Every structure is written in C-alpha cells, then in structure tokens.
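[1] Got a predicted structure plus its sequence, pasted below:
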Amino acid sequence: MQFTVYAAIGALIGFFSGLLGIGGGAVQTPLTVLAFEAHGLPREHIAHIAVGTGVASIAFTAAASTLAHHRHGAVDWFLLGRLTPGLLAGGFAGGYVAQLLPTAWLAIVLAVFIGYASAAMVFELRPAPHRGLPGAAGLAALGTAVGMMSTMVGAGGAVLLVPALTWFNVPFRRAIGTGAAIGLPIAFTGTIAHVLGGLGEPGLPEGAVGYVWLPALVPFVIASMLLAPAGARLSHRVPARTLRRVFAGTMFLLAIRMAWSLARG
C-alpha cells in the first residue's frame, strides 16, 4: 500500500513535469509530508526528508521530461548552458540554507510571485515586444536565484523560470522545455546537499541516505519517469493559449496552497 501511494504521487508529478515543465516539488512536498506522517516516520525529520527525497526524484523526472521535449526541439540548450553555473551554485547553497533557516518568509515571497505570474498569464499581459534575454551575468544571477529558491522549498525551478523566460519573450513551449531541463542541475546539487546535510543525523528511518529516503524515492522515480513522456507529448498537441492557461491555473493553485499552509501556521 505504501509503495502504491508513493507511486501515485510520482505518477502525478511525472505527468505535470512533462506537460508543464514543473518539477513538482511544490505539489510533491506537501503530499509526501502527509504520506510520511501516515507511514510513521519521525516527525522531527519529516519535513527535511520530504524535501530531500523530492529533490532527488526531480533529477530522474527531469531527465525523462527533458528527453521528450528535446525530441520536439523545445529545449534551448544554449540558454540552459548560460543558466547552469548559477543553478549549480544556487542549488547547492539552497540545500544547506534550507536546513538552517525557517522558510516561511521565502514561501510568502514565492506565493506572491506565483500568484502575480499566473494572473499575468490568465489575463494575457504581454511583455514589452523589444525585451530580450539579459546577458551572461544576468542569466547567471537568474539561475542562482532560481536554484537557491527551488532547493530551499523542494521545487524543480520551472515554476519560477517559465514565467521569467516568458517575460523575456521566450516562446512558451520553449520556456516549458527549458524549464524541465533545469531540474537536472538543480536536483544534482540539491541532492548532494541534502545527503551531506543529513549524514550522521540521529533518528533517521532505515533506508535513509542523509535526508533522502530510498523506500519512497524508488517508487517516485519509477512512476514519474513512466508518465513524464506522456505529459510532454500532450504539451505539444494542445494549443499554446490553452497550455498557458493550464500552467497559470496550476501555479495559482500552488500559490493558494502555500498561503493556506502559512495561515495554518
């Protein structure tokens, strides 16, 4: 039963990763926390294990989703190369900062940003037509911010990067494909940070490698990698306008979930 629950969460995340490029952490983390509580994991470690295991699973989900988008020519590899140094630095730093600081303030900022970005997509607020991508330094700074915030809240980064890229007039499907691909460097460094941060921590459940819990990671990975290509195929078959609205609606629900979590304390 526990394997089935984790596989169902992984399937949901994999499908939306392929469809919208969203790595899934903003959805996966709260679902995983509930599942871990039902499973009886130590309460003092549940949050860190949920984030660490979610970040680790993103690497596999992103690989499957990226390959599917690449086959449709929707991954901007040059842009990804410019973002990667910042993603690596920010992802590694965020994995440690998440263990030292309360993340309520970050969740507030993230919820406000997601709410604004989703509203802009629903009402089709257009960026200035002359606006293009920033230079190398600007892209490195953008990558650092996305990498750090993503790893701190256990998200894949696309929920932050896709709205930013569309603001710079990157075509929406290319923004989704590139957003899916950034999960790879973020998850790589974030996983290392969560593993190292939890090594030697007393009271971790059996099967834990640092803050990554393998009994949940395995079904997450299997199910998400199976469903990610299906979501990616669908994203290239629906009209771009519909896809934008689905993405915006999903982001808006994430913002509400974050606000509700904060209101409950």
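    It's in. Predicted, not measured: the structure shown is a model, and the values here were computed from it.
[2] Could you use CA atoms for every contact and neighbour count after this?
    OK.
[3] Report the central residue of this protein.
    residue 156 (1.8 Å; C-alpha atoms, centre = their mean).
[4] and the comparison structure, right after this:
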Amino acid sequence: MTSLFLAITPESLLLFLLLGSLVGLVAGLFGVGGGLVIVPALIWGLPLIDVSPVHVAHIAVGSSLATIVITSISSTRAHHKRGAVDWRDFWKLTPGLLIGAWLGSIVAGMLSGDLLQTLFGMFAIIVGLRMFRRGKARGSRLHVTSWIMLLVATLIGGISAIVGIGGGSMTVPFLHATGVEMKRAVATSCACGLPIALSGAISFVVVGWGVEGLPPFSSGYVYWPVVLIIIITSSLFAPAGAALAHRLPERELKVVFALFLILVGTKLLLG
C-alpha cells in the first residue's frame, strides 16, 4: 500500500487530501456528487505529479467516476434507510444509464484532452446557471413511457460519463419535473449514480488500457492513489457537510455553489 503513494509528492498529497475533504463537504451541503469538484481540481492538480498534459483530462474524468462508485453506494444506503429511494424509477432508468455511460466513455476516449476540458467547462457553467432557478414540482406524477425513460436515461448516462459526474444535476430535475417529490428525487438520483459511475469507470479502464505515458498504479484512465485518497477523506467530511446544511440558509448556499461552478467553468474554457 505504501508503494502505491510513492509517486505522489507531499505537496500534491496535501492537495488531494484537501480535495477529498472539499468533495465530502460539497456532497453533504448541496446533495450533489463530487464530480463537479473532482474533475477541475484534478485537471489542475495532476500536472503537479508530472502527469502528461495529453492524459490529464481523461484521467481526471475516469478517476472521478471511480470515486463516485463508492460515494454513491454510501449515500444510497443512507437514503434507503429512510425509505426515500424510488426503486421502481431506478430500475426503469438503469438500462439507459448503463448504455449511455458506456457509449459516453467511448466517445470521451476519442476526444482530445483540450476538448474534454472545454466540454466540462461548458457543462459546469450550464449547471451553475440552472442552480439560480427555483424548481417547481408538478401536482401529480406524469406518466412517462418506458421508451422515453430509456432515451432520457441514455442521454444522462452519456453526458455524465463524458464529463465525469454521477448525473444528479440532470437526474434530479428530470424526476422532479415528472412529479417526484424533491427529497425522493435526490435520493433516487444518488442510486442512479452507481450504474453511471460503474459503467463509466470500467469503460475508462478499458479505453485507456495499454495507452503509453500513464502514471504508475493506473488502470487505464483510472489513477488509484488519487481515487483512494479522495474516497477516504470525502467519507470523513460528508457528515460535516450534512450538518452544516441544516444550519445554513439553503438558497444562499446554492447561490455560492452556482457562482463557484460558473467561475470554474469559465477558467477551464479560458485554459
């Protein structure tokens, strides 16, 4: 285990420890997956350990998806204990999420690192702008056919895998728009993050397998030292974020996070 982290300098280790802590706090505070924080931080942090610029964006996305596999299991268990997960919707969405994430990862593997970074920057800005809107739920459940569920889920899975997120920023609004109560939509979205992240992470391993110039202890585009550090620290700090969420005003928190995403997205677009 010790040799696993030898390639990481003390400075970058501190950065990744802080990143994992921030991911946990953000997940607890805003109820979103950490991909929107992990990917840009890794894009800026991986060069500190001499990762080739050609591979930085792909490793950032692949490693982000690998961490979400674990964090989504943890958050889903917590929501399931409260009976908040709508498993019927989960199983309807899962086939499309798996297919979409697999296809999205293949597409991402064919894109240049610069284009992948640009796509993430655009996505972060869009999510940030949408957070300023106040969502309104329908009065009753809207009947959505299986084919529409499959199509929407495939799109969500594909986009999520390309930018390295669990899909909550798209799954929650979709479920909420069909009449699912917000807390139940968030809980179900956490469960939906697992098939997206699992399919996407495995695909990034396969797509990156045998690629030259990847750092030691990588499986394709998944860099395990960073994944383990983020998983450990984020799991420790997520409860603190959840506790803060109950003490601080929700609207103001969302505005701050929205501004953060817009700034991050703009910085990535500007290079």
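    Nice, thanks for sending it over. Note that this is a predicted model, so its numbers are computed, not measured.
[5] still on that earlier bit, aligned to the residue nearest to the centre of the first structure, what sits in the second structure?
    When the second structure is aligned by TM-score structural alignment, residue 156 of the first structure is paired with residue 166.
[6] what separates that match from residue 139 of the second structure, distance-wise?
    Counting by C-alpha to C-alpha, to the nearest Å, the separation of residue 166 of the second structure from residue 139 of the second structure is 27 Å.
[7] Please apply the same query to residue 150 of the second structure.
    The gap separating residue 150 of the second structure from residue 139 of the second structure is 24 Å, by C-alpha to C-alpha.
[8] Between those two, which is the more surrounded one?
    Taking neighbours as other C-alpha atoms under 10 Å, residue 150 of the second structure and residue 139 compare with residue 150 leading, 19 against 11.
[9] After alignment, which residue of the first structure pairs with that one?
    Aligned by TM-score structural alignment, residue 150 of the second structure pairs with residue 140 of the first structure.
[10] quick one, helices of the stretch 151-265 of the first structure?
    Secondary structure of the stretch 151-265 of the first structure (DSSP state H, counting those that start in this stretch): helices at 158-167, 172-181, 183-198, 214-235, 240-263.
[11] For residue 57 of the first structure, find the nearest of those.
    If you check each of the helices of the stretch 151-265 of the first structure against residue 57 of the first structure by C-alpha to C-alpha, helix 214-235 wins as the nearest, at 5.7 Å.
[12] Give me the contact list for that closest one.
    Contact with helix 214-235 of the first structure is made by 3-4, 6-20, 53-54, 56-57, 60-61, 64-65, 68-69, 173, 207-208, 243, as judged by C-alpha atoms under 8 Å, 6 or more residues apart in numbering.
[13] Go again with 6 Å.
    When contacts are defined by C-alpha atoms under 6 Å, 6 or more residues apart in numbering, helix 214-235 of the first structure is touched by residues 6-7, 10-11, 14-15, 17-19, 57, 61, 64-65, 68, 207.
[14] Just the buried ones out of those, please.
    In the contacts of helix 214-235 of the first structure, burial by neighbour count holds for 6-7, 10-11, 14-15, 17-19, 57, 61, 64-65, 68, counting by 16 or more other C-alpha atoms under 10 Å.
[15] Distance to residue 44 of the first structure added to the residues you listed, as JSON lines?
    Listed next are these as JSON lines, based on distance: C-alpha to C-alpha, whole Å:
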{"residue": "6", "distance to residue 44 of the first structure": "20"}
{"residue": "7", "distance to residue 44 of the first structure": "24"}
{"residue": "10", "distance to residue 44 of the first structure": "24"}
{"residue": "11", "distance to residue 44 of the first structure": "27"}
{"residue": "14", "distance to residue 44 of the first structure": "28"}
{"residue": "15", "distance to residue 44 of the first structure": "31"}
{"residue": "17", "distance to residue 44 of the first structure": "29"}
{"residue": "18", "distance to residue 44 of the first structure": "33"}
{"residue": "19", "distance to residue 44 of the first structure": "34"}
{"residue": "57", "distance to residue 44 of the first structure": "22"}
{"residue": "61", "distance to residue 44 of the first structure": "28"}
{"residue": "64", "distance to residue 44 of the first structure": "33"}
{"residue": "65", "distance to residue 44 of the first structure": "33"}
{"residue": "68", "distance to residue 44 of the first structure": "38"}
